[in-house]
Every structure is written in C-alpha cells, then in structure tokens.
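> this one's sequence-less:
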C-alpha cells in the first residue's frame, strides 16, 4: 500500500501527463475538467499529509472607480480557488489565499460598492481586506515625519483618490510590509494584479476565441519561488493590449484601412471571408507601433478582423459590426490584434526578465525593498522603467514566466472602460491628450534610465548635467519617431477617408450599413483629434516650455532616487517593528 507521500508523487506525475495531453489535443472540456479535478485530489492528499509549508499568497488589487471590473476579477479568483483548490479550506476560507483591495476611487458611491464587494467575496471564502482611503491615511499618519514625497507624492486629504496605480501600489506595499511582520509563521508571496484582469487565458479558435481557466497560477508560482532564488517574477497579459492607444493608432489604422479596402472589392451581400485564427505576433507586441524599440521585429502587414456575429455573416453585416467596435479603440481595445495564449510548460518558460508588468507580477518579502520608482510623475511605462533597475540589481532573481492573465479593457455592455486616468470621455469624443503626453514622457524616462543603468546608475550617481543631457538626447530621438508615426497616420487617414467617402461604394446605399458609415466617420475624427497633425497631445510634446518642465521634474526624480530609497527603508523598518 502506498504512503501518502508516494501517492502525492504519483498524483503529480499524473497531472503532468494530463497537462501534456490537454494541450496536445486542443483543451477539450472533459480533459480540462479531469485536469482541474486531479489538482483538487492532489490538494486533498497534501492536506492529509499535513505540514503544508507552501507559500501563502496575498493578492493586491488596486482599483479606481471600476466596480464592474473588480467584481469580474474577484469572481475569476474565486473560480481559480474552487477549480484548483490551492492550499485547501479551513473554516470556510481558502487557507493560503488573501486579498488586499486597495481603493483609489474618487467616487464615494463606487467606494461603497467596492467595499461591499470585498465583504461579499469574503463571505464566499476569500479573505479580503478592504484598504480604503481612511485606512491608507491612518497608515501614513504613522509615517508622517518621514519624507516619502518622492515615493507616494503629496495629496490633499479631501482629494486622496485617483493617485494613480504607481502611487497606490507603493502605499499598498507599506501595508504588505506590515502584513509580513504580523504573520511571521507564513511564507508570504505578494501578487499584484489589475482589476480589469482575470485568472484565465484566451485561446485562438475558428469561431473567434475561447476563455479557459487552464492554468493553476498559485501552484505554479509556489514551485518557482520554492528554493528562494527568485525574488520577483513578472507575467504578461493575453487579450487586450497592456499599452495606450497612443502607441497603437498607426497599426490599428492600417488594419481598418485594409478592412475597408477589402470590403470595397466585394459586394454587400457576399459572405464575409473570415480569417483563420491569428496567433501571429502574440507575445511579440504586434499591437505596438514602435515594437522594435523593445526588441521585437514589428509587424509590417495588416491583421484581418474576425466578425463575431455568426458563422457566415455577410460583408454588410460584418461592416456594421466592426463599425460598432471602433470607438472601443479609444478605451484601449484593439479589435484586430488580440494577444492569444500559446502554451509552454511553465517551468520551462522561466527566463531572466528586464521589464515588470505592474498588473501581473509576484514578489517575495525580500523584494519589499522595491517600490515603483518615480511614481509621483504619473508617467506611463513605470513597470518597464522599474524592470531596468531590477534587472541590474537582482540579476537571476528577476524572471518572467508564461503565466499571463486575461486583460479586458472594456465592459461588454458599453464597449468602454469604467475608468482610465487622464482620459476625458465626452458625449461625442474621447480626449487622449493627457495620456499621450504621459506616454511620450514615460518613454523618455524609460530609455533614459536604461542608458543611465548601463553607466552604473543608481550605484554611481550621475551629475544633474549628465542626467539632463541624457533626457534631452532621448527626447529628441523619440520625438523624431513619434513625428514619423504621426506622418504615417496622416497619410493613412487620407487613403481611408477617400475610400470611405467614395459615393460609389455599396455601404452608402446598403440598408444594413446605414448606421455604420457615421460610426466610421466618428472614428476618423477621433483619430485626427488625438493623433493628427493638430492633435493637442502632439502640440504638448512639441512645446519647449512643457518639455523643460518635464525634464526638470524627471531629472530631480532621478537624482533623488537614492534619497527616496533611504526614506522607504526607514518606513519599512518602522512599520515592521510596530507590527511585531
């Protein structure tokens, strides 16, 4: 008769066999159920053995005025726990899973809804701590004499919401440090995600895609961190891109133009020629207009749109459906360049990393020394910037793995996101000028830090003059790239406008397309308004006065990073001592 330990070993081998068969045979429903059931049986055996020393996960979810996204996110976490059972249950709660819900909302009604959601999921078996504005201020009161301005910023007490994801995370990391001191017997891992993500992946299928909960995230992460060598692990996302429309407008316009030109060569009533499942570019930032800056080759050919109406929609029906999707681009969706999950055994996918995706990364208590740098600037690209610093300091302790989450920028009922900082949504347009500016200067910061790190920063402290000259050089190079992209957008807009406006085209007379033509027109106006030659965002990055303002702030933040790190260490020490 086998011992419990022997049965555990055999069950793990059985799971490995099931996993290979699952992905080899196309992730069928019954094999997936058997795979999930096998993990639950493994958890039962581990519980029977006793002395479960695996990690306890604290999942940090910052949320800002997004109650719908939050509910979906927590539902997917609860589903993950129920399907795979990591750590088992005790007294109606999952033993090795906790949630810290960090609320950065400005709307009082949303705060109450999100607090209520935290309570609802606690009742369902998740240990959820609501870390609202009152709780955040109470924690910071205990650190009031420390200068943490370069880490968490300065905020009016009556306007403490909408600090931004980086500052909100940094404040939450202080709470995580307290938790670690309060739970010395638990091996804590901290898993920070975004509220618009799910514990699932998206598979490319002939009918347009399928969501599956086919990864046992917590089990896999526990194994990677088991020997203590890994300090930080970053995943990625599948589904919607993790980047701003500011760096996707060019290639999306290419795809829209190719779609309209294809429609022009067909008749309205012909069946739409659906593309095959498109995995080309998945994992290679095909959605990014300047992918080559990040070591990817960049896509030169257009991607085709997959119509979701039916198996065999007509061209007119597909034209109308695509038109309804266009506005979602301004909310972060890319309807033609979805990133699909591609299977690779997790243990074989672990490689050294150089970027952090702040919406999907895991770190040990040792890595609480790391806050998101330059957070008060509220720039985009904070994760990649942090990653360049980590890469230099942690070496093999900083890795990435094939553990993506499913990213859904928009809500299905509205086609819009619930909240995006700096994005102004009007009745007839969406203004991305603030996001465009933060994207550009976020790129400037990222590639300036990359150069400075190669020169020994932050160990070697550069002079202000050297930092400023680096910022100026990178700025000039990137502004040239942005200008080239803008010129290509203008040229593509002209081609697309001529094709759409041609009165001989069938969409001007086909009844099914009557509502679609104005939607295409609104899309073109939105592209011109946000990315054309007269766009406000473009004007802002060309303004010498604004440029000097940003460079001064960036230089001060870079030079002040060692002092910010010292203040952070003081804060950690104080909280840890007080919590014991």
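Nice, I can see it. Every value quoted in this text rests on a predicted model; they were computed, and no experiment measured them.
> alpha carbons only for contacts and neighbour counts from here, please
Fine.
> look up how far residue 101 lies from residue 86.
With distances taken as Cα to Cα, to the nearest Å, residue 86 is found 20 Å from residue 101.
> residue boundaries of the strands in the stretch 1-150 of the chain?
Ranges of strands in the stretch 1-150 of the chain, per DSSP state E, counting those that start in this stretch, are 56-63, 89-90, 93-94, 97-103, 127-131.
> tell me the contacts of the closest residue to residue 533 other than its chain neighbours?
Distances taken as Cα to Cα, 6 or more residues apart in numbering place residue 486 nearest to residue 533, at 6.9 Å, with adjacent residues excluded. Residues near residue 486 by Cα atoms under 8 Å, 6 or more residues apart in numbering: 250, 531, 532, 533.
> packing partners for the helix or strand hosting residue 441?
Taking DSSP states H and E as the definition, one finds residue 441 inside helix 433-454. If contacts are counted by 3 or more Cα pairs under 8 Å, 6 or more residues apart in numbering; DSSP states H and E, helix 433-454 sits against helix 382-394, helix 464-501, helix 536-542.
> quick check: angle from whichever helix or strand comes after the shortest one to helix 433-454?
Following the chain from helix 536-542 toward its C-terminal end, the next helix or strand by DSSP H and E is helix 544-559. If you take axes from the mean of the first three to the mean of the last three Cα atoms, to 10 degrees, helix 544-559 sits at 40 degrees to helix 433-454.
> and the contacts of stretch 447-466?
Outside stretch 447-466, the residues within contact range by Cα under 8 Å, 6+ apart are 385, 388, 389, 392, 467, 470, 471, 474, 555, 559, 561, 562.
> so which bits of that stretch are buried?
447, 448, 449, 450, 451, 452, 453, 457, 458, 461, 462 (16 or more other Cα atoms under 10 Å).
> between the two ends of that stretch, how far is it?
Start-to-end span of stretch 447-466 (Cα to Cα) is 14 Å.
> and it, how far out from the chain middle?
Mean C-alpha position of stretch 447-466 versus that of the full chain (Cα atoms, centre = their mean, to the nearest Å) differs by 27 Å.
> ditto for stretch 300-311
24 Å.
> and it, end to end?
Its first and final residues considered, stretch 300-311 spans 29 Å by Cα to Cα.
> any idea how far residue 105 is from the closest residue to residue 435 other than its chain neighbours?
Take residue 435 and drop its neighbours on the chain: the residue closest to it by Cα to Cα, 6+ apart is residue 422, 5.9 Å away. The gap separating residue 422 from residue 105 is 14 Å, by Cα to Cα.
> now do residue 60
According to Cα to Cα, residue 60 and residue 105 sit 15 Å apart.
> what's the answer for residue 67, then?
10 Å.
> now do the strands in the stretch 151-300 of the chain.
Counting by DSSP E, counting those that start in this stretch, the strands of the stretch 151-300 of the chain are 188-193, 197-198, 201-203, 210-212, 232-234, 237-239.
> check it against this one:
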C-alpha cells in the first residue's frame, strides 16, 4: 500500500455509512487525529487513537455485514480496513503484538489437514496480522505466524502426503514445522527416568520408535513438551513471553458457517489473531477457548436421539408433498444461542432439555425438487456415523465485540489459546483415551484459574466429514467397511468419559484438584456417577428403539410416494441402511451397550478411573517439576522439527 493511499478505505467507510450516527462520530474522531498528523512522526504519535477509531469502524462494518447476511461488498470493506490498519501500525518502530504458534495434531488425515492449513494461509492473506516480509521469490512470509504439525499417523503414504502439505504451506508464506514420530521419540528419550513412570499416562511410551495412533490428548501433551523444551526458545528467543500458543484440530478451519438466503456457506470472517492478541493485551487471562460452528463437537453416540426426532419430522413433512414439487426445505432459520441443541443429554450440562424436532435445512442449491432433497438427505444421514448432524448444523451468531469474554468451564481442544505459562496445564488422563478430555480439563481450569480461564465468541469451522461422500478419513474409535459402521469403541469411550467428567465436576465442588481427596471418596463419587449415567443411557436406548421403528414405518408403507418409484430406491435403501446401523450400534443387542454392561459388572474400568483421578496429584507434581528442570534439547536435535 502506497502512502498516498492511506485512509482510502476509511473514507470509503464514511461514504457508505454517510448519515449514520456511529459513522459520523468516527469521522469526528478521525478529523481530530488528522490535526496532529503532518509527518511520519505525527502519524506515530496518533497511532493509538487511529487504532481505536479503525477498530470501532471495523466493528460497525462487521455488525452491518452480519445483519445483511454477510453482504459481499461490506465483507470486502471489512478486509480492506484491516489491511489499511496493519499498514498504519507498520509505521511504529517495533510491533509489540504477540507471535502465534499454531499447533495442529494430526493422525492419518491429510485431506482435512490440507483444508485446515489452506484456511490458515487464507486467514493470513486476507487480514495480514503482523504484516509480512517478501522472500527472495517475492512470496509474502507472515511475520508473526508459525505452524507446527504433530504427526501421529500410521500409514506411510499419509505421512508422505502430510509432509508435502507442510511444504506447500511453507511455500505459501507460513513458516511450517513438521514433528513426526522420530522427532517425538527423541524428545521423550531425553526425559529423565525419574519422571517417565509418573508421566506415562500423559505422554505414552517413551521407547523408540514412538508408536503411532497414541491419541490426540497424548499428542497434545507431547507438543506441550516440544514447546517448552525447544520451540519457544529456538524460534522466539527473548520474545517467547509475548507468544501465544494456539491449538487446533486437523478438522477445523479458520472460517465460520453462515446462512445466505436459503443456503449455507463457509466464509472467512473473523480476524482471529488480531482480536486474540487484543484479549490477552487488555485482560489478565491465561487461557482462552473458542467454540465451533458447523458439525457439533460431540460423538454420534450422544446425539442420535435428536437426529432421529428430526428424521421423523422430515418424513412427516415429505408425506405432504409430491415428488416433483419444488424443495420446501430452505427456510431462512436464524442461528440459535444454545450451543447444545444437538446433544441428547443437554440437561446434564445445564442447558434447557426441552428439545424440539428441527427442520432439515437442505444443502442443495439451484432449482431442485423434494425428490432431489430426499436423495441428498439420505446420503448425508449415513454421514451421521462419522460426526455429521445434518439437521443441527451450528451457525455463527455474531456479537458486536470479539474481545467480549465470559468465564469458561470447557476447553474446546480444537480451538484454545494460551500463554507459555499455560503449558503447566496438561491434558489429564490422556492415556485412558476417553472422550470429554476438554470438558474434564475445563473443570480443573475453572477451579484453578477462575476468571483467568475464559471463552470467546471466535468459533472455528468444524468439518467432521469429507464433502465428496460424507465419510471421514481416520477417526479413532470407528471401524467401517462397505456394509457396516461400528461405533462400539467410541460409544465406550464416550460413556466412561462422561463418568470421568461428571465425577471430576462433583469432586471439584469438594475442592479437587487442589485439595487432596482420599481414594475412597473419589471412588464413591465415581460409582454414583456411573449408576446415574448408566440409567440415563438405558432410558435413551429405549427411546432410540422406539424412534427407529417409527422411521422404519415410513420405509415400508406404499402409501408414501418414495416407496413406489425406482427413482427413489437409492434414497430408501440409504435410510434403511441408516436404521440398520442405528439398531446395530444403539439397539437392544448393540455391542456397545453390552460391553458397558459387562464392564460395570466386572468393575475394573471404574477402578481405573478412580485411580487416575486420585493419581492426578502425583502426575501434576511430576509434570511441573519436569518443566522447571530446564530440560532442553540440543540445537542440532531432530526435535527442532523439520522446517520446509
């Protein structure tokens, strides 16, 4: 941007919003600033005032854009205002804003990782946080953003693809580092022996070669050690205290899901790095968690009931149509405030449990019939078993100020940011590989950090499935072939993860984890939670069986048009397969429910959970002693990561 173009976009803002009170007030502030700007030094003297009025103009533009279904012209103005602001901030001698280390654990998901990293490059290109420096090839290299990929993959071809994706991201201007199994093994091999036994539940085995598919929680803890022992020192030096560590999942993107008219779209809208830096700069917080939009962040095993309700409503609505009728599933529904409407047991989390069936929002665009909609819906229904919830996609709900936060209780492990001091808060009980690791950590952080652990309205886009066929790449706990999808392992991890979560929440009320509680008290609490949740799971199973039978009735009665023609045979077959998979995974003879019943009777799983909760004290001490031990990797170590 040439200096002659300075303030061009701000003037466009004034023209577009001419006569608007808020815009006129910003213009008055701007003219006041101009009086002191007669040179580069004068501009520097007014930087804080200019920054404040640009932020106000941007907030106003973003609200107007959101109110007008994210109008493209207003989005273009929003992005240009951010770039203009970055140019103005570059006049300052030193940019003291924070560096971001974006850390992404991945396991055999090259396609999703590619989407994730491409969205990171897009975020940098559109908003240009921290500016850039052009390399010898003329490519902008973004000054304050680095990406670290922690690879837990097993398949050699996927490992090769992931390395290639890292190289492509590097070539696009984001410094990108790859940490594979060899690098992880070398790091773990340097841990003093007195810590290895106590930390095995956090970081897994420390042998060479490092095993693959250790799980996302163990991968995150290993990444914590990499950050502490090498990356922060090697890459940022004395600036390390001004760094923020940003953890993502590989199925997240720097985008939000919105509705324009009757269609859903994914767009880049939030300048994540700018506003996260602002939150940490203006408040005494240590950890900020965002949420997600798009696919819900929970297992299919705890949202099947809500989906069955919605399928019944879908067929009830279809029964009142003709097959060639124009699609009627494009109502312009507003995003909901509740973030748990998809959850079968939302009441457990303090949400209103009065769930109502939701109308399916058709994903097709252009002219199409209800028959076309049924065909597409039937394919998306099978994607449910990989984490897609076709009827309860979470949409972005804009608020006026991205720096507004509220006290948090859950860490969304696919979207959380913390200072280097936050490395002391490891992912607990990682070796158990249970679901709900983020909520469990969140309950501990809420007890320990109180108002220094907050939630922001900066969600990332969550995409559980591939768009081409609505299935997934690798997903731990799900076994699939051409005729069956088995969720029993994920179902098992979900149930015991729920027991762990609500036991920890109950114990936190007694002072845990800072007050050391006895094993008998912990075990008693865990038993009570096990019994309570098992009763809820059995009640839910009865509801699932009843609702599945209701859907099957819609597939067997010839009075419904979809059962009478060859054009809908594929759709009916898909929904029939869906019902069979529901019966296999959640019905009276499901392997998942039988396994949990056996584990409850046998008792060892609950004993393991009780012991893990009790041993947190020792693990916590060992972890923090290790961090204080000045453990460092040699400069020529492969754990410095592969820079592409």
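The structure has been received and is ready for your questions. Predicted model only: the values in this text are computed from it and were never measured.
> re earlier: which position in structure 2 pairs with the residue nearest to residue 533 of structure 1?
When structure 2 is aligned by TM-score structural alignment, residue 486 of structure 1 is paired with residue 541.
> hmm, back to that, possible to save the strands of the stretch 151-300 of structure 1 as TSV with distance to residue 261 of structure 1?
Below are the strands of the stretch 151-300 of structure 1 laid out as TSV (distance: least, Cα to Cα, whole Å):
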stretch	distance to residue 261 of structure 1
strand 188-193	40
strand 197-198	34
strand 201-203	28
strand 210-212	29
strand 232-234	40
strand 237-239	26
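> quick one: buried ones out of the contacts of stretch 447-466 of structure 1?
Of the contacts of stretch 447-466 of structure 1, these count as buried by 16+ other Cα under 10 Å: 385, 388, 389, 392, 467, 470, 471, 474, 555, 559, 561.
> which one among those gets closest to residue 18 of structure 1?
Each of those was checked against residue 18 of structure 1 using Cα to Cα; the closest is residue 388, at 37.7 Å.
> can you tell me how far the equivalent of that closest one over in structure 2 sits from residue 425 of structure 2?
Aligned by TM-score structural alignment, residue 388 of structure 1 pairs with residue 443 of structure 2. Here the criterion is Cα to Cα. By it, residue 443 of structure 2 lies 12 Å from residue 425 of structure 2.
> again, but for residue 153 of structure 2
For residue 153 of structure 2, the distance to residue 425 of structure 2 (Cα to Cα) stands at 25 Å.
> which one of these two has more residues nearby?
The neighbour comparison of residue 153 of structure 2 against residue 425 (other Cα atoms under 10 Å) goes to residue 153, with 23 against 18.
> so who does the more buried one touch?
Residue 153 of structure 2 sits next to 106, 107, 108, 159, 212, 213 when contact means Cα under 8 Å, 6+ apart.
> just those: which are in helices?
residue 159 (DSSP state H).
> list just the one of the strands of the stretch 1-150 of structure 1 that sits closest to residue 273 of structure 1.
Closest among the strands of the stretch 1-150 of structure 1, using Cα to Cα: strand 56-63, at 40.4 Å.
> and that closest one, which stretch of structure 2?
Strand 56-63 of structure 1 corresponds to residues 99-106 in structure 2, going by TM-score structural alignment.
> and that stretch, how far from structure 1 on average?
By mean Cα distance after the TM-score superposition for structure 1, the fitted stretch 99-106 of structure 2 averages 0.4 Å away from its aligned residues in structure 1.
> so how far is residue 22 of structure 2 from the residue at minimal distance from the centre of structure 2?
Geometric centre of structure 2, nearest residue: residue 414, 3.4 Å, by Cα atoms, centre = their mean. Shown here: residue 414 of structure 2 relative to residue 22 of structure 2, a distance of 36 Å by Cα to Cα.
> same question, residue 568 of structure 2
For residue 568 of structure 2, the distance to residue 22 of structure 2 - Cα to Cα - is 55 Å.
> with residue 294 of structure 2 instead?
From residue 294 of structure 2 to residue 22 of structure 2 the distance is 33 Å (Cα to Cα).
> for the residue nearest to the centre of structure 2, what are its contacts?
247, 248, 249, 252.
> okay, these in TSV with neighbour count and distance to residue 221 of structure 2 next?
TSV is the format used below for those (neighbours: other Cα atoms under 10 Å; distance: Cα to Cα, whole Å):
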residue	neighbour count	distance to residue 221 of structure 2
247	23	11
248	22	14
249	20	14
252	26	19
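> any idea which of these is the one closest to residue 226 of structure 2?
Distances from residue 226 of structure 2 to the contacts of residue 414 of structure 2, taken by Cα to Cα, are shortest for residue 247, at 13.4 Å.
> what's the match for the closest one in structure 1?
Residue 247 of structure 2 maps onto residue 192 in structure 1, by TM-score structural alignment.
> which residues touch that match?
Going by Cα under 8 Å, 6+ apart, residue 192 of structure 1 touches 59, 60, 61, 358, 359, 360, 361, 362.
> how many residues are close by the fourth one?
Close neighbours of residue 358 of structure 1, defined as other Cα under 10 Å, add up to 24.
> how about it, nearest residue that isn't a chain neighbour?
Spatially, and ignoring its direct neighbours in sequence, residue 358 of structure 1 is nearest to residue 383 (5.4 Å; Cα to Cα, 6+ apart).
> same question, the third one
If you skip the residues right next to it in sequence, residue 61 of structure 1 has residue 101 as its closest partner in space, 5.0 Å away by Cα to Cα, 6+ apart.
> if I look at that neighbour, how far off is residue 58 of structure 1?
Applying Cα to Cα, the value for residue 101 of structure 1 to residue 58 of structure 1 is 10 Å.
> coming back round to it: residue 568 and residue 22 of structure 2: which is more packed in?
Neighbours per residue (other Cα under 10 Å) separate residue 568 of structure 2 from residue 22, with residue 568 holding more: 18 against 13.
> pretty sure the more buried one is touching residue 375, no?
Yes - under the criterion of Cα atoms under 8 Å, residue 568 of structure 2 makes contact with residue 375 at 7.1 Å.
> hmm, back to that, let me have the buried residues of stretch 447-466 of structure 1 in CSV, extended by distance to residue 203 of structure 1.
Shown next, in CSV, are these (distance: Cα to Cα, whole Å):
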residue, distance to residue 203 of structure 1
447, 33
448, 37
449, 36
450, 34
451, 37
452, 40
453, 38
457, 41
458, 41
461, 47
462, 47
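> farthest-apart pair in those, please.
Those two in the buried residues of stretch 447-466 of structure 1 that are separated most widely, counting by Cα to Cα, are 447 and 461, at 17.2 Å.
> where do the helices sit along the stretch 301-450 of structure 2?
Along the stretch 301-450 of structure 2, counting by DSSP state H, counting those that start in this stretch, helices occupy 304-318, 370-383, 437-449.
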